[in-house]
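Enquirer: only geometry, no sequence info:
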């Protein structure tokens, strides 16, 4: 994302197994233009976070998992079946694709805001977030 000219905030070790960590990160994620959520142990995290924030969520399943992860297919299917709105899913281990999609979203936000005043005074200062 930084290569595309975006500022990045990384929030690590947020998972649904300890939901208090996800809730603690909520305000930081809400302050961002887009959230890239990487999950391999369970694909539920993007759905949970998308239900908690109004920020667009890009879900990245990873090939690392436990139990019957099937090389990331279990997390991918979970993310594809998300009932939360605003979730975009990229392929297994496709962090670059997620970053590119996030960059397109932030660029579109920047174009729509332009040099005019926004209803949200912090809108132009919002940045993508990567959550692991």
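Expert: Alright, I've got the coordinates. Predicted model, so just to flag it, every value in this text is computed and none were measured. Residues are numbered from 1 along each chain as shown.
Enquirer: going forward, measure contacts between C-alpha atoms and count neighbours the same way
Expert: Noted.
Enquirer: Quick check: buried residues in the helix or strand hosting residue 103?
Expert: In this structure, residue 103 sits in helix 95-113 according to DSSP states H and E. Residues of helix 95-113 classed as buried by neighbour count (16 or more other CA atoms under 10 Å): 95, 98-99, 101-103, 105-106.
Enquirer: Second structure for comparison follows:
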């Protein structure tokens, strides 16, 4: 597993590395190259608070697995999203000897999480995740898996959209009781659920429009962007990963302000 910049600087301070060694290691510690096409940013989490994630669309199964394994080797845990042929990935993973790793494949979200068994994810905070319908669950699960690798607990309630608005209220009550730092709301069709949620709670709402629709797919995005309820931030269509990252950073900042690193 690679060292982060803090560890390298401490080694230099303690006289374990000279100036030339520290310079070389800092340069090497920022990327890991696989073949001639893949260059992994293994130190992204140290800089930004978010580890590099493997975007699976357009990549071969071998590229996805090799990249995710290399990131897990260096960072302890890694996530791949938007995997196009999830069944083939399952078949290839079954053939591999990964006894030192914990592997989680989410077929609905089309995600892969690989974690070194010796790596402990530090747990901080809670985020609520709501979906308007069951067709939105795949995007919500992508957000959930993103938050999992960031160490954030999720409280989920699915299929609570405006078509049956009475289903929403118990879910919101539970999330407020469990003191979530923000709520991710995933909705397609006309995309009104984030506005309704934001009008009822005092925590930030992250709207995620989905491509679930009978008509024009951009409609839920425009609805969320034009919301009259304040307190909503909106990510792009089907971007569960982006919503998860945004929510995770909110949680980390909340806990850091209370002295938790």
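Expert: Right, received. Where do you want to start? All values reported here derive from a predicted model rather than from experimental measurement.
Enquirer: related to what we said a few turns ago, and the helix holding residue 103 of structure 1, what does it pack against?
Expert: Using 3 or more CA pairs under 8 Å, 6 or more residues apart in numbering; DSSP states H and E as the contact criterion, the elements in contact with helix 95-113 of structure 1 are strand 35-39, strand 57-61.
Enquirer: Which secondary structure state does the spatially most central residue of structure 2 sit in?
Expert: Nearest to the geometric centre of structure 2 sits residue 146, at 2.0 Å (CA atoms, centre = their mean). Taking DSSP: H, G, I helix; E, B strand; the rest coil as the rule, one finds residue 146 of structure 2 in the helix state.
Enquirer: that older thread, go through the helices and strands packed on helix 95-113 of structure 1 and pick out the most buried.
Expert: Highest mean neighbour count of these: strand 57-61, a mean of 30 (counted as mean count of other CA atoms under 10 Å).
Enquirer: what's the mean gap between that strand and the aligned bit of structure 2?
Expert: Its aligned residues in structure 2 lie a mean 0.3 Å from strand 57-61 of structure 1 after superposition (mean CA distance after the TM-score superposition for structure 1).
Enquirer: now that strand: which residue numbers in structure 2?
Expert: Alignment of strand 57-61 of structure 1 against structure 2: residues 205-209, by TM-score structural alignment.
Enquirer: Can you tell me what sits against the matching stretch?
Expert: With contact meaning CA atoms under 8 Å, 6 or more residues apart in numbering, stretch 205-209 of structure 2 is reached by 182-188, 191, 194, 197-198, 220-221, 224, 231-240, 243, 247.
Enquirer: switch the cut-off to 7 Å
Expert: Residues outside stretch 205-209 of structure 2 that contact it (CA atoms under 7 Å, 6 or more residues apart in numbering): 182-188, 191, 194, 198, 220-221, 224, 231-240, 243.
Enquirer: now swap in stretch 91-103 of structure 1 and tell me
Expert: For stretch 91-103 of structure 1, contacts defined as CA under 7 Å, 6+ apart pick out 1, 4, 34, 36, 58, 60-63, 72, 76, 90.
Enquirer: Tell me the residues of structure 2 aligned with that stretch.
Expert: Using TM-score structural alignment, stretch 91-103 of structure 1 lines up with residues 236-248 of structure 2.
Enquirer: what's residue 85 of structure 1 in contact with, if anything?
Expert: When contacts are taken as CA under 7 Å, 6+ apart, residue 85 of structure 1 is in contact with residue 50.
Enquirer: Tell me which of the helices and strands packed on helix 95-113 of structure 1 lies nearest to residue 115 of structure 1.
Expert: strand 35-39 (24.1 Å; CA to CA).
Enquirer: so where in structure 2 does the closest one end up aligned?
Expert: By TM-score structural alignment, strand 35-39 of structure 1 lines up with residues 183-187 in structure 2.
Enquirer: Now the matching stretch on structure 1. Mean distance?
Expert: When structure 1 is overlaid, stretch 183-187 of structure 2 sits 0.5 Å from its aligned residues on average, using mean CA distance after the TM-score superposition for structure 1.
Enquirer: Return the distance of that stretch from the chain's centre.
Expert: Taking CA atoms, centre = their mean, to the nearest Å, one finds stretch 183-187 of structure 2 lying 14 Å from the centre of the chain it belongs to.
Enquirer: and for that stretch, what are the contacting residues?
Expert: So stretch 183-187 of structure 2 is contacted by 127-132, 136, 140, 193-194, 204-210, 243 (CA under 7 Å, 6+ apart).
Enquirer: What is the neighbour count of residue 167 of structure 2?
Expert: Close neighbours of residue 167 of structure 2, defined as other CA atoms under 10 Å, add up to 15.
Enquirer: can you check residue 169 of structure 2 too?
Expert: 12.
Enquirer: Redo the helices and strands packed on helix 95-113 of structure 1 as JSON lines? Include distance to residue 111 of structure 1.
Expert: Converted to JSON lines, those look like this (distance: least, CA to CA, whole Å):
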{"stretch": "strand 35-39", "distance to residue 111 of structure 1": "19"}
{"stretch": "strand 57-61", "distance to residue 111 of structure 1": "20"}
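Enquirer: Ok, which of the ones you listed comes nearest residue 110 of structure 1?
Expert: The nearest among those, by CA to CA, is strand 35-39 at 16.2 Å.
Enquirer: Sounds good, over and out.
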